[in-house]
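Student: Predicted model follows, preceded by the sequence.
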Amino acid sequence: MRPLIALLLSMAALTLSAGPKPQVKLDTSMGVIVMELEPEAAPKTVDNFLKYVKKGQYKGTIFHRVIPGFMIQGGGYVDYLGKKRTDASIPNEADRALAAGLKNKRGTVAMARTPDPHSAAAEFFINVVDNPTLDFKGKANDKTWGYCVFGRVIKGMDVVDRIKAVKTSNKRSDFLNLPVKTVLIKDAVQIQ
């Protein structure tokens, strides 16, 4: 009888821990985007992103880099192109995410970073095409580490497509592919 009770208790614990995946709604100046996050595949990355959502980091930020055959990137700058302060960078979990089946495919959400593989903080991007060159390949150098996918767009891909089609400018050398008309993230809230 005891082994049966232990088995039932462990099954109940698994069921409770495997609850619904967190979802975040981005209310943008071009419409709503809903993302479902993958905490099992990229736990530190999802925790980091949700921490920024909860403290209002993304409210008033912009999509500052829009490349139609690549991705749209946002979450780090406000509309006058001032950089928002961030907390410490997080470790790159691209290897773990890839092992769980998450790849930089159209509609997935990944962390932006500098050439340092472990420099991601608040900025994220949404892939508008499949980008296999951004997937983890190994730990040899910054080019092989890849970019950690931590979620996917489940609603509003039409909004993402409208954003990717906006006119951009390269007039500022420090902001290439900057939308001519601001694409604002009015707010980001966790809805599940």
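Tutor: Noted; the coordinates are in hand. Numbering: from 1, shown residues only.
Student: Please make it C-alpha for all contacts and neighbour counts, starting now.
Tutor: Will do.
Student: Now do the strands for this protein: every range, in order, please.
Tutor: 23-28, 31-37, 61-67, 71-78, 108-111, 124-127, 149-155, 168-169, 178-179, 184-190 (DSSP state E).
Student: Single out the most deeply packed of these.
Tutor: Ranked by mean neighbour count, the strands of the chain are led by strand 108-111 with a mean of 27 (mean count of other C-alpha atoms under 10 Å).
Student: Determine how far it lies from the middle of the whole chain.
Tutor: Distance of strand 108-111 from its chain centroid, counting by C-alpha atoms, centre = their mean, to the nearest Å, is 4 Å.
Student: adding another structure so you can compare the two:
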Amino acid sequence: MQFSRHLPRLLAACVLASSLACAWRAEATVIRFTTSLGSYNVRLFPTLMPVTVDNMLDYVNADRYNGTFVHRSVPGFVIQGGGFAYNATTNSAPPIQLYPAINDEPGGGVAGPSNLRGTIAMAKSGPNTVTSQWFINLGNNSSLDSPARPDGGFSAFGRVLGNGMTVVDAIAALTPYDLDGTSSSLFDAVPLRSATGALNDVLVHVTDVSVLNIPAGDFNIDGKVDAADLAVLKADFGSTTKAEADANGNGRVDGADFLIWQRTFGQNFGAPAAAAVAAVPEPAAATLAFLAVIGCSLARRRK
């Protein structure tokens, strides 16, 4: 579809269906993961997956992901985090404080995108057990979609933006190690930046996950809404696999996103930064598991 041919029709449709713009959240739905290997941005899909997105933002805005680490890496499949923080003093990996589990939302092409490369979804142990742990798909894992699976299937609720997958791939390229030395599978595939040294120095830490304070129509994430953002929208118009210009988070770049760009044109928030949120004190978490084999004695995980 050529954007210019259909622009008058899109404008008319947007005026008639202005309620679509109400689905756009006042705050940005782009979050930034800052890790030991660099940062990457993820656009969330609140229109498609409102419960899952709100759950993720609850953890983000309470800073509960800050100080966690990537605790699972399966090459070609996923990297996973959001569950544990490393305590160097006690050499333990206490779980982060959890909110109550949420109910599953339909995904996998039913009401949202499939688990394709670059999408983010939440880990769980069975139906309606989603809490804090997230994973990013390294490959096209549509086998995870089906709600008929014993675990109820996994719903993708966002997508990594731009060249962010280069950071994700760099994490995935690290060798995974078995750190618990037991039959437990919690820490049997932890990616490390080196096979030697203090564990705290070689884990892939997630130092910060924050909502970016950017205008809703800022598609190139430079803090302002201008013609450059319209160019992004025109290039990706109709796409369900590129999320840069998906302003309302419905999984597709369409006329509603153009209306949001139009309504926010000229806004300039300055260089993108994390949105300010009220600090939430963290109660101490009980130790869930101890990481037993450290440093030179790390056992390389068999693939």
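Tutor: In hand now; what should we look at? Computed from a predicted structure; not experimentally measured.
Student: TM-score for these two?
Tutor: Here the TM-score for the pair of chains, by TM-score structural alignment, normalised by the length of the first structure, is 0.86; 181 aligned residues with a C-alpha RMSD of 2.2 Å.
Student: on that earlier part again, could the strands of the first structure be laid out in TSV, adding distance to residue 12 of the first structure?
Tutor: What follows is the strands of the first structure, written out as TSV (distance: least, C-alpha to C-alpha, whole Å):
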stretch	distance to residue 12 of the first structure
strand 23-28	23
strand 31-37	23
strand 61-67	41
strand 71-78	38
strand 108-111	31
strand 124-127	35
strand 149-155	26
strand 168-169	52
strand 178-179	49
strand 184-190	26
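Student: So for residue 45 of the first structure, which of those sits nearest?
Tutor: strand 149-155 (6.7 Å; C-alpha to C-alpha).
Student: starting at the chain centroid, how far to the closest one?
Tutor: On C-alpha atoms, centre = their mean, the centre of strand 149-155 of the first structure falls 7 Å from the chain's centre.
Student: what do we get in the first structure for residue 176 of the second structure?
Tutor: In the first structure, the residue equivalent to residue 176 of the second structure is residue 168, according to TM-score structural alignment.
Student: how close does its match sit to residue 176 of the first structure?
Tutor: 8 Å (C-alpha to C-alpha, to the nearest Å).
Student: about what we covered before: may I have the residues that are in contact with the match of residue 176 of the second structure?
Tutor: 66, 177, 178, 179, 180 (C-alpha atoms under 8 Å, 6 or more residues apart in numbering).
Student: For it, give its distance to residue 181 of the first structure.
Tutor: From residue 168 of the first structure to residue 181 of the first structure the distance is 8 Å (C-alpha to C-alpha).
Student: neighbouring contacts of stretch 152-162 of the second structure?
Tutor: By C-alpha under 8 Å, 6+ apart, stretch 152-162 of the second structure touches 40-46, 48-49, 52-53, 104-108, 112-115, 118-123, 126-128, 144-147, 242-244.
Student: What lines up with residue 78 of the first structure in the second structure?
Tutor: Checking TM-score structural alignment: residue 78 of the first structure goes with residue 85.
Student: Same check on residue 57 of the first structure?
Tutor: By TM-score structural alignment, residue 57 of the first structure lines up with residue 64.
Student: That match contacts residue 85, doesn't it?
Tutor: No - taking C-alpha atoms under 8 Å as the definition, residue 64 of the second structure is not a contact partner of residue 85, at 9.5 Å.
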